[in-house]
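Q: Got a predicted structure plus its sequence, pasted below:
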Amino acid sequence: MTKFLLILHVLVAIVAIGPVTVAASRFPAEARRALADPGDPGAVSSVRQLHRICVTYAFVGAAVPVFGFGTASSMGALGSAWLIASIVLTALAAVALGGLILPRQAAIVTALYAPPAERDPLPGREATVRLAMFTGIFNILWAVVTILMIVRPGSTTGA
């Protein structure tokens, strides 16, 4: 059962977290392009699509810690320091995505799709720079979690 849970945990992590990190990383640059020319339907559509990818895979990504807890429980590793650190970092990544990245992306998408007559001033470059910073933090958190999962203290792989 442990191997099955581990396989699910790793597969969901790859399939869900990978697309979120890539789409979230591309979003600020695409948003700058769309905000510079809100009349460009391709640029605006690209921003919306990247946001959809982030939202969709964020929900799918919620399964990663679920399978992770199942795997850790079956391995008897729930009290391990490396696992607790991974859980804390995963929670911080979830807060960054759900509380900082997705709402800012949604605000930019909403601003771009508002009718020109009803549109507030479009977000400026500072909004996309800040979004890029939060996205970088999110990506670093996941990178550290991945490293902890591969090179965990007390690993029996001998690596």
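A: Looks like it came in fine. Source: prediction; values computed, not measured.
Q: Only C-alpha atoms from now on, for both contacts and neighbour counts.
A: Fine.
Q: Going by residue numbers, what spans are helices in the protein?
A: Taking DSSP state H to define them, one finds helices in the chain at 2-12, 18-36, 41-61, 63-75, 81-95, 102-113, 125-150.
Q: looking at these, which is closest to residue 119?
A: Minimum separation from residue 119 across these (Cα to Cα) falls at helix 102-113, 6.4 Å.
Q: picking up where we left off before, make TSV out of the helices of the chain and add distance to residue 159.
A: Conversion of these to TSV gives the following (distance: least, Cα to Cα, whole Å):
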stretch	distance to residue 159
helix 2-12	19
helix 18-36	25
helix 41-61	28
helix 63-75	19
helix 81-95	16
helix 102-113	37
helix 125-150	9
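Q: between these, which one is nearest to residue 157?
A: Each of the helices of the chain has some distance to residue 157 by Cα to Cα; the shortest is helix 125-150, at 9.7 Å.
Q: got the helices of the chain as JSON lines, with distance to residue 119 and mean neighbour count columns?
A: Compiled in JSON lines, the helices of the chain are given as follows (distance: least, Cα to Cα, whole Å; neighbours: other Cα atoms under 10 Å):
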{"stretch": "helix 2-12", "distance to residue 119": "39", "mean neighbour count": "16"}
{"stretch": "helix 18-36", "distance to residue 119": "12", "mean neighbour count": "20"}
{"stretch": "helix 41-61", "distance to residue 119": "14", "mean neighbour count": "19"}
{"stretch": "helix 63-75", "distance to residue 119": "37", "mean neighbour count": "17"}
{"stretch": "helix 81-95", "distance to residue 119": "29", "mean neighbour count": "17"}
{"stretch": "helix 102-113", "distance to residue 119": "6", "mean neighbour count": "19"}
{"stretch": "helix 125-150", "distance to residue 119": "16", "mean neighbour count": "17"}
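Q: And here is the other one:
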Amino acid sequence: MSKILLILHVLAAVIAVGPVTVAGSMFPSAVRRAAAAPDRPEPVAAVRLLHQICRVYALVGLAVPVFGFATASSMHVLGSPWLIVSIVLTGVAALVLALLVLPAQEIAIAGLSGSGADTETAATRLEPAQIRRLAMLTGAFNLLWATVTILMIVRPGSTTGA
């Protein structure tokens, strides 16, 4: 049963977290392109699509810790320090995504869309500092997940020799 749970955990991580990290990383540059071409709808549509990918796969990503806890429980490693650190980092990554990245993406979309204002005014509402902050937050999210992935593979103190 542990192997099946581990397979489900890894598949959930690859299928859910991968798209969030890629789409999230692409988002800041897509916002810059959209702000540079306020008269074209395609770049704004791309930004909205990237945000939708991040939102949907963030929800799908909830399966990762669910299968992770089930796997760790079946392997009797819930008290292992590497796992506890991974759980904490996963929680921090989830908070960064839910409380910082996704809301910042929504603000950027609102800045691009405007609220009835002309497109030039809407584009100028997006400060370069906001886009840089969003890129930094997305990078932090990605770094947290990379660290968790490394901990899952190396597992300090593991008897597998990895």
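A: Structure's in. What do you need? What you see is a predicted model, and the numbers here were worked out from it, not measured in a lab.
Q: rewinding a little: do you know which of the helices of the first structure lies nearest residue 158 of the first structure?
A: Put simply, out of the helices of the first structure the one that sits nearest residue 158 of the first structure is helix 125-150, at 11.5 Å, with distance taken as Cα to Cα.
Q: mean offset of that closest one relative to the second structure (after superposition)
A: Once the two are superposed, helix 125-150 of the first structure sits an average of 0.4 Å from its aligned residues in the second structure (mean Cα distance after the TM-score superposition for the first structure).
Q: distance of the equivalent of residue 138 of the second structure over in the first structure from residue 12 of the first structure?
A: The equivalent of residue 138 of the second structure in the first structure is residue 135 (alignment by TM-score structural alignment). Computed as Cα to Cα, to the nearest Å, the residue 135 of the first structure to residue 12 of the first structure distance reads 20 Å.
Q: now swap in residue 92 of the first structure and tell me
A: Distance from residue 92 of the first structure to residue 12 of the first structure, by Cα to Cα: 19 Å.
Q: ok, now residue 106 of the first structure?
A: Computed as Cα to Cα, the residue 106 of the first structure to residue 12 of the first structure distance reads 25 Å.
Q: Tell me which residue is most central in the second structure.
A: Central residue of the second structure (Cα atoms, centre = their mean): residue 20, 4.2 Å from the mean position.
Q: List the contacts of residue 109 of the first structure.
A: If you count contacts by Cα atoms under 8 Å, 6 or more residues apart in numbering, residue 109 of the first structure has them with 44, 47, 48, 51.
Q: you'd agree the last one is up against residue 105?
A: Yes: proximity of residue 51 of the first structure to residue 105 meets the contact threshold set by Cα atoms under 8 Å, at 6.3 Å.
Q: shared neighbours, these two?
A: Once Cα under 8 Å, 6+ apart is applied, the residues that residue 51 of the first structure and residue 105 both contact turn out to be residue 27.
Q: so how far is residue 23 of the first structure from the closest residue to residue 127 of the first structure other than its chain neighbours?
A: Leaving aside its sequence neighbours, residue 127 of the first structure sits nearest to residue 104 (Cα to Cα, 6 or more residues apart in numbering; 7.9 Å). The spacing between residue 104 of the first structure and residue 23 of the first structure, counted by Cα to Cα, is 14 Å.
Q: Equivalent analysis for residue 103 of the first structure, please.
A: For residue 103 of the first structure relative to residue 23 of the first structure (Cα to Cα), the value is 15 Å.
Q: Likewise for residue 81 of the first structure?
A: Here residue 81 of the first structure is placed at a distance of 31 Å from residue 23 of the first structure (Cα to Cα).
Q: repeat for residue 76 of the first structure
A: 35 Å.
Q: try residue 52 of the first structure
A: Counting by Cα to Cα, the gap between residue 52 of the first structure and residue 23 of the first structure amounts to 9 Å.
Q: thinking again about what came up before, isn't the match of residue 138 of the second structure right next to residue 25, touching?
A: Yes: contact criterion Cα under 8 Å: residue 135 of the first structure and residue 25 qualify, at 6.2 Å.
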